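**Q** attaching a predicted model along with its sequence, questions to come.
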Amino acid sequence: MSLLPEQCRAARGLLNWTQGQLALAAGVSRSTIKDFECQRHALQRSSEELLINAFRLRGVELLFEDGAARGVGVRFRARG
């Protein structure tokens, strides 16, 4: 399960975050996010985990193609 650039942009969109806001929340540089989203380079596993955790803490669930989800995407976690 790897974060895709499109998922990163979509998750930021749900939160109405800039690349800078995500960088601050995740503890990575803005250029890391910019280069990843522009597909200039892949994320290091540690950076990927920081981004995923920042999204999860704000209620964003990342969907991965695992049969049940039928594709990748993002959504707000169900409250319950």
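**A** That came through fine.
**Q** from here on, just use CA atoms for contacts and neighbour counts.
**A** Noted.
**Q** does L50 touch G27 like I think?
**A** Yes. Contact criterion CA atoms under 8 Å: L50 and G27 qualify, at 7.1 Å.
**Q** mind checking which of those two has more residues around it?
**A** L50 (17 against 13; other CA atoms under 10 Å).
**Q** hold the first one in mind and look at this next one:
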Amino acid sequence: MIAPGQCRAARALLNLSQKQLADAAGVSLRTVQGFERGDRTLHRLAMNAIERVLNDKGIVLITQTDWIGVKLKTSGNSA
């Protein structure tokens, strides 16, 4: 389950705007804005859609007992 700070951090790693994330996930811009501010909890479908978009772009959500975060998976291939 993604936290608001993880969403902001993931977008920053991917250089995605709130609008780009909202469009890709099929949710409203207000949904993303409210969630990231902590004003709104996401419905399960919206949360799954946002997590799926981020995951497809290489984001791994890290949730442990004493901390949370995100990391960006790279292919590891050099060009």
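**A** Structure received. Keep in mind that this is a model prediction, so the values were computed, not measured.
**Q** superpose the two chains and report the TM-score.
**A** Overlay of the two chains. TM-score (TM-score structural alignment, normalised by the length of structure 2): 0.88; 76 aligned residues with a CA RMSD of 1.4 Å.
**Q** report the secondary structure state of T41 of structure 2.
**A** Using DSSP: H, G, I helix; E, B strand; the rest coil, the three-state assignment for T41 of structure 2 comes out as coil.
**Q** secondary structure element holding the nearest residue to it once chain neighbours are set aside?
**A** Spatially, and ignoring its direct neighbours in sequence, T41 of structure 2 is nearest to F35 (5.9 Å; CA to CA, 6 or more residues apart in numbering). For F35 of structure 2, the element it lies in under DSSP states H and E is helix 29-37.
**Q** and the strands in structure 2?
**A** With DSSP state E, the ranges of strands along structure 2 come out as 59-63, 68-72.
**Q** start and end residues in structure 1 for the last one, please.
**A** When strand 68-72 of structure 2 is aligned against structure 1 using TM-score structural alignment, it corresponds to residues 72-76.
**Q** what about S75 of structure 2, distance to L13 of structure 2?
**A** According to CA to CA, to the nearest Å, S75 of structure 2 stands 15 Å off from L13 of structure 2.
**Q** those two: who's more crowded?
**A** Neighbours per residue (other CA under 10 Å) separate S75 of structure 2 from L13, with L13 holding more: 14 against 7.
**Q** quick one on the thing from earlier: from the strands of structure 2, which stretch is densest packed?
**A** strand 59-63 (a mean of 17; mean count of other CA atoms under 10 Å).
**Q** that strand vs structure 1, average distance?
**A** Here strand 59-63 of structure 2, set against structure 1 after superposition, deviates by a mean of 0.7 Å using mean CA distance after the TM-score superposition for structure 1.
**Q** what packs against that strand?
**A** Contacting strand 59-63 of structure 2 under the criterion 3 or more CA pairs under 8 Å, 6 or more residues apart in numbering; DSSP states H and E are the following elements: strand 68-72.
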